[in-house]
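Visitor: pasting the structure only:
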């Protein structure tokens, strides 16, 4: 224990030196008291948390020190939060992260019995409302639980900054679907027309190659996109790129049919790709018909289509007699074929 800490622990009445005062100050939370100062501090904390989460997500090795630091930062962020009226919250379309009904139920029960560890992020609006930047699903579950307030931290940002902040915050969630990532990257491209895939890779921590796969959703038929809007977890980026490539080569109808079956649960994702890739069965050529006469009447009509021969007689008895004769002929042909193969 340092001399300063030792004296503080003993509760002695002492005169602190300037060095001691600086050290004591460093041991206290350093949260600004002014509104703008708090906003800057909160923004910096969120950035540190997001960066650290990104590093931990990429690491195969659990880093104890990093996890401890992440917990400290999250606790500091939570202490900076304040309760806000849920009735003041408004949602901007396109920011909500998809969550399955099962996950929603898990989240609701967690929040029913535990305090909110991660406050939502809001942005003040001119009319007094609060725009949700991050935390839509947490807000929903608070409403389901009948609560009228939720912990939130404030962010002062432009529309573009808020959109980017919401997307990259969601991107760090492991259960974000590839299609939702696609929608987010498309929003980034729309808001920042000059942004490159390399820049998006740098900002998101996702490889440039993977971003290329994700953006291949662009080339899927509109019918498939409509299905993905309802079921965003249906197709991953790898399968999406393959299906998009097939659609571009003229197999859009096959892709649509395969994804429709996938959406109905009739096949899985790999089977959908195989189904859309499979070449159609070769159509049989036109049937060849030969009529064998007995005088002026037809004795037999013979039809052949590809490797199938069909004989039709006037009577059942005649068909049986010819069948017996053909049996002998075919056995002789079979024996001759085997002999040729041996030679």
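Guide: Arrived safely, thanks for sending. Computed from a predicted model, the values in this text were never measured in an experiment.

Visitor: drop to CA atoms for contacts and neighbour counts, all remaining ones
Guide: Fine.

Visitor: ok so residue 151 is a strand residue?
Guide: Yes. Residue 151 forms part of a strand when assessed by DSSP: H, G, I helix; E, B strand; the rest coil.

Visitor: Tell me how many other residues surround it.
Guide: Counted with other CA atoms under 10 Å, the neighbours of residue 151 add up to 21.

Visitor: hang on, isn't it packed against residue 138?
Guide: No. Assessed by CA atoms under 8 Å, residue 151 is found out of contact with residue 138, at 10.2 Å.

Visitor: which residues do the two both contact?
Guide: Residues touching both residue 151 and residue 138 (CA atoms under 8 Å, 6 or more residues apart in numbering): residue 120.

Visitor: Only the buried residues of the longest strand seen in the chain, if you could.
Guide: For the chain, the longest strand by residue count, based on DSSP state E, is strand 297-305. Neighbour-count burial for strand 297-305 flags 299, 300 (criterion: 16 or more other CA atoms under 10 Å).

Visitor: Can you spell out which helices and strands pack onto it?
Guide: strand 288-294, strand 308-313 (3 or more CA pairs under 8 Å, 6 or more residues apart in numbering; DSSP states H and E).

Visitor: Comparison target below:
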């Protein structure tokens, strides 16, 4: 059944109005090309007509994962030109490791490059929606994630400190994919349908096409319940991180390096929690549970005459002779 059209602009505008925007502050639409990010672009274009005091930019990064990606990038550039909306597009080279999936490597490289291209205090708009949130939580559950993973995606995340804080905002996180399609059709938007999104061999697509529809047919409120659970997990995680941050301040030296001997008297669960929080403060990609256990055992309990080193993704963690942890990028 085709969903009736609902204007998403009031919800979008409320999310932006809830921020403390400054004159000339940059607002960026992060374009993937699908109906979701193109809806974000259209909504931002409407906001732009009412708020000329901000600066605006649309960014599309082409991973070249699909043979038609170059054609798609040209279509997005033409759409921005038609709107007279400032646009930046470029090919993004994605380095892939043995233990990192192509999709994960692409996601990390994309966020890194978006951060570099935007102003230090930019508002970064992402197109993730309610269905994405449900799929993310189920994937995290399948992977055995804890509260942080089950919190899925936050509606708003601040990255950085002080004047260099970028705000990553998902204004449509409570909106269904069907509502986004209804909006996109009603406004005759340009968007791309990636045929790989139908490939159910991909985990997220399997959930999207084979699992979530059955769950929502059996329990119509399933989606709302998942969003509530994710929100509760996020709240508990926030409380935990506040407590861990205060404790870490007593365990780190003046340079921010973590003194591992201070952790040895604590329980394994607390050690893992503090290591995760410290790595998060260092803006590292979070290691798996098995990798974290390897870090905990080797960094805390190997003898003084050894200098263990553990690598995952593009990160390398080592222990100095002073028995402090130091993180670097490969």
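Guide: Ah, there it is. Quick caveat: nothing in here was measured; it's all calculated off a predicted structure.

Visitor: Fetch the TM-score of the aligned pair.
Guide: Once superposed, the chains reach a TM-score of 0.24 (TM-score structural alignment, normalised by the length of structure 2), with 139 aligned residues with a CA RMSD of 7.1 Å.

Visitor: sorry, back to before: would you turn the helices and strands packed on strand 297-305 of structure 1 into a markdown table with mean neighbour count and distance to residue 67 of structure 1?
Guide: As requested, those are exported to a markdown table (neighbours: other CA atoms under 10 Å; distance: least, CA to CA, whole Å):
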| stretch | mean neighbour count | distance to residue 67 of structure 1 |
| --- | --- | --- |
| strand 288-294 | 12 | 77 |
| strand 308-313 | 13 | 71 |
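
Visitor: need those in TSV with distance to residue 333 of structure 1, can you?
Guide: Putting these into TSV (distance: least, CA to CA, whole Å) gives the following:
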stretch	distance to residue 333 of structure 1
strand 288-294	22
strand 308-313	16
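
Visitor: how about those strands, which one is nearest residue 332 of structure 1?
Guide: strand 308-313 (18.0 Å; CA to CA).

Visitor: can you give me the strands in structure 1?
Guide: Counting by DSSP E, the strands of structure 1 are 82-85, 89-90, 120-124, 130-134, 149-154, 288-294, 297-305, 308-313.

Visitor: Out of these, flag the one nearest residue 203 of structure 1.
Guide: Of the strands of structure 1, nearest to residue 203 of structure 1 by CA to CA is strand 130-134, at 17.7 Å.

Visitor: which other helices and strands contact the closest one?
Guide: strand 89-90, strand 120-124, helix 159-171.

Visitor: out of the strands of structure 1, which comes closest to residue 170 of structure 1?
Guide: Closest to residue 170 of structure 1 of the strands of structure 1, according to CA to CA: strand 130-134, at 7.7 Å.

Visitor: Between helix 159-171 and the closest one, find me the angle.
Guide: Interaxial angle, strand 130-134 of structure 1 versus helix 159-171 (axes from the mean of the first three to the mean of the last three CA atoms, to 10 degrees): 40 degrees.

Visitor: So which bits of strand 130-134 of structure 1 are buried?
Guide: Under the neighbour-count criterion of 16+ other CA under 10 Å, strand 130-134 of structure 1 has 130, 131, 132, 133, 134 buried.

Visitor: and of the strands of structure 1, who's closest to residue 168 of structure 1?
Guide: Smallest distance to residue 168 of structure 1 across these (CA to CA): 10.0 Å, for strand 130-134.

Visitor: Just want the angle from that closest one to strand 149-154.
Guide: Calculated by the same axes, to 10 degrees, strand 130-134 of structure 1 forms an angle of 80 degrees with strand 149-154.

Visitor: angle of strand 130-134 of structure 1 against strand 120-124?
Guide: Relative orientation of strand 130-134 of structure 1 and strand 120-124, computed by the same axes, to 10 degrees: 140 degrees.

Visitor: show me where structure 2 has helices.
Guide: For structure 2, the helices defined by DSSP state H cover 9-17, 35-50, 69-83, 102-117, 130-142, 147-150, 177-186, 203-206, 212-218, 222-248, 268-281, 289-301.

Visitor: Make a markdown table out of the ones you listed and add mean neighbour count.
Guide: Shown next, in a markdown table, are these (neighbours: other CA atoms under 10 Å):
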| stretch | mean neighbour count |
| --- | --- |
| helix 9-17 | 14 |
| helix 35-50 | 20 |
| helix 69-83 | 16 |
| helix 102-117 | 15 |
| helix 130-142 | 19 |
| helix 147-150 | 20 |
| helix 177-186 | 18 |
| helix 203-206 | 15 |
| helix 212-218 | 13 |
| helix 222-248 | 16 |
| helix 268-281 | 17 |
| helix 289-301 | 16 |
